[in-house]
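[1] Starting from these lines, generate the structure:
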Amino acid sequence: MPQKNLKVAVVAANGRVGQLVVKEAVERGMDVTAIVRGENRTAAEKALAKDALELTAADLVGFDAVVDAAGGWTPETIPAITNVAIHLADCVAGTPTPLVVVGGAGSLFVNPEHAATVDQGPDFPEDWKPLSAAHGAALANLRERADVAWTYVSPAADFQADGARTGEYTLAGEELTLNAAGQSTVSYADYAIAIVDLLESGEHVRERVSVVSK
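    Next up is the predicted model:
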């Protein structure tokens, strides 16, 4: 059954995806705490100023779900993608608290045998490979965890920061999925809707899913 009025912690909430997830959750009446390193720049009235890697299990007690929205684009920040996912998994390990992770598209499979991934393709930009590897390492770690109620959410290959909020999307599986126009694309805003829908439904525990525009 869908769950309403959830108490949710969004880690790295000041990021572009994090802010949209917070906004969507707040607008649905959820009790949201933004976990940020500095000043809270989100729509959440509650905030905890703390580095994600310094969070403890006690900090996350009492939440109905935790969202890992940590990102990184530079050689210095990219490792945080993997490290934060593993750290948050450790913090909620052995509890029923779901951990929903904002993932990457590079690890999506491109064949039914699941033998090849997007980031192994000849057209995948070399500059993006460290980013994709960090997201992929986080997913690989989660796959080994039977003690965490994780859900890993990959966006479409073309993840559009300034794309329109259409309010529609397709929730797909582990393979790169194209929309009706033959494209793998989704806006940050529609992706945030999917994240909050997953929080409400409580479905796809210990699964990787993907989100693509209609």
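
[2] drop to CA atoms for contacts and neighbour counts, all remaining ones
    Noted.

[3] how deep is residue 114 tucked in, by neighbour count?
    Around residue 114 there are 11 other residues, counting by other C-alpha atoms under 10 Å.

[4] out of everything not next to it in sequence, what's closest to it?
    residue 175 (7.7 Å; C-alpha to C-alpha, 6 or more residues apart in numbering).

[5] quick one: that neighbour and residue 110 touch, right?
    Yes. The pair residue 175 / residue 110 is scored as a contact, 5.8 Å apart, by C-alpha atoms under 8 Å.

[6] Another for comparison:
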Amino acid sequence: MKIAVVCANGKAGSLIVKEAVERGMDVTAVVRGENKTIAPHAIQKDLFDLTVADLAKFDAVVDAFGAWTPETLPQHSTSLAHLCDILSGADIRLLVVGGAGSLYVNPEHTAQVMDGADFPEEFKPLASAQGKALDELRKRTDVKWTFISPAADFQAEGERTGAYILGGEELTLNERGESVISYADYAIAMVDEIESGDHIQQRISVVRK
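    I've put the predicted structure just below:
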């Protein structure tokens, strides 16, 4: 498979590249500067400058974009909209590295993780921005998208266990009552979904087994 990982130099993006390369995929890193990943190919462009021609040859595109400052948080929506517009009507799948704040905590889907009293105040703007981007993505019936939320405790330096539980729209806990996953295990789940294509136009979630 030919895949592109947008914002590949980031922590999540670089591990997704590594996982995909080690499974024999033909991986292209989309980066603004020097390619710091192990991807054999690179497109050096800002995400917002990407065109239909840039992404036309891929089977799947991974969006690993992240923004954290008040000025850039709206780019979660605008960057995703740009990628959707590029891939509109194409047979190319779009897989999005999402957040956990928008996962539901009740069967009625009226309460989200970010609504909880114990949710850190400093992370609410990010969770809201990612949730808004997901809400807008749900309206795109012209794109073969999959939005993958990590567990609530998303550990950049966590170990690669090789085992995870696949969840859906609701916050899923493992048998120890934890909602945790490492970036490395998340990368496994992402590449598994690239290979299977089982959840088109769905949000799924992953937690360490």
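
[7] Give me the TM-score for these two chains.
    After superposition, the two chains reach a TM-score of 0.98 (TM-score structural alignment, normalised by the length of the second structure), with 209 aligned residues with a C-alpha RMSD of 0.8 Å.

[8] need the strands for the second structure, in chain order.
    2-6, 26-31, 41-44, 60-63, 93-97, 144-149, 153-155, 164-167, 180-182, 202-208 (DSSP state E).

[9] Onto which residues of the first structure does the third one map?
    By that I understand strand 41-44 of the second structure. When the first structure is aligned by TM-score structural alignment, the counterpart of strand 41-44 of the second structure is residues 46-49.

[10] same check, this time on the longest one
    Per TM-score structural alignment, the counterpart of strand 202-208 of the second structure in the first structure is residues 207-213.

[11] Tell me the buried residues in the matching stretch?
    For stretch 207-213 of the first structure, burial by neighbour count (16 or more other C-alpha atoms under 10 Å) applies to 207, 208, 209, 210, 211, 212, 213.

[12] which among those gets closest to residue 140 of the first structure?
    Closest to residue 140 of the first structure out of those is residue 208 (10.5 Å), distances taken as C-alpha to C-alpha.

[13] That closest one: what's it in contact with?
    151, 152, 153, 154, 173, 174 (C-alpha atoms under 8 Å, 6 or more residues apart in numbering).

[14] correct me, but the fifth one touches residue 204?
    Think residue 173 of the first structure. No. Using C-alpha under 8 Å, residue 173 of the first structure is not in contact with residue 204; the gap is 10.0 Å.

[15] Check the mean deviation of the match of strand 41-44 of the second structure from the second structure.
    Here stretch 46-49 of the first structure, set against the second structure after superposition, deviates by a mean of 0.4 Å using mean C-alpha distance after the TM-score superposition for the first structure.

[16] hey, where'd the helices end up in the first structure?
    Remark: helices assigned in the first structure by DSSP state H are 16-27, 79-92, 129-143, 188-201.

[17] The ones you listed: which one's closest to residue 169 of the first structure?
    Per C-alpha to C-alpha, nearest to residue 169 of the first structure of the helices of the first structure: helix 188-201, 6.7 Å.

[18] contacting residues around the closest one?
    Under C-alpha under 8 Å, 6+ apart, the answer for helix 188-201 of the first structure is 1-4, 6, 16-17, 20-21, 24-25, 65, 100, 153, 155, 159-169, 171, 204, 211, 213.

[19] run the last query once more with 7 Å
    Helix 188-201 of the first structure is contacted from outside by 1-4, 17, 20-21, 24-25, 65, 155, 159-161, 163-169, 211, using C-alpha atoms under 7 Å, 6 or more residues apart in numbering.
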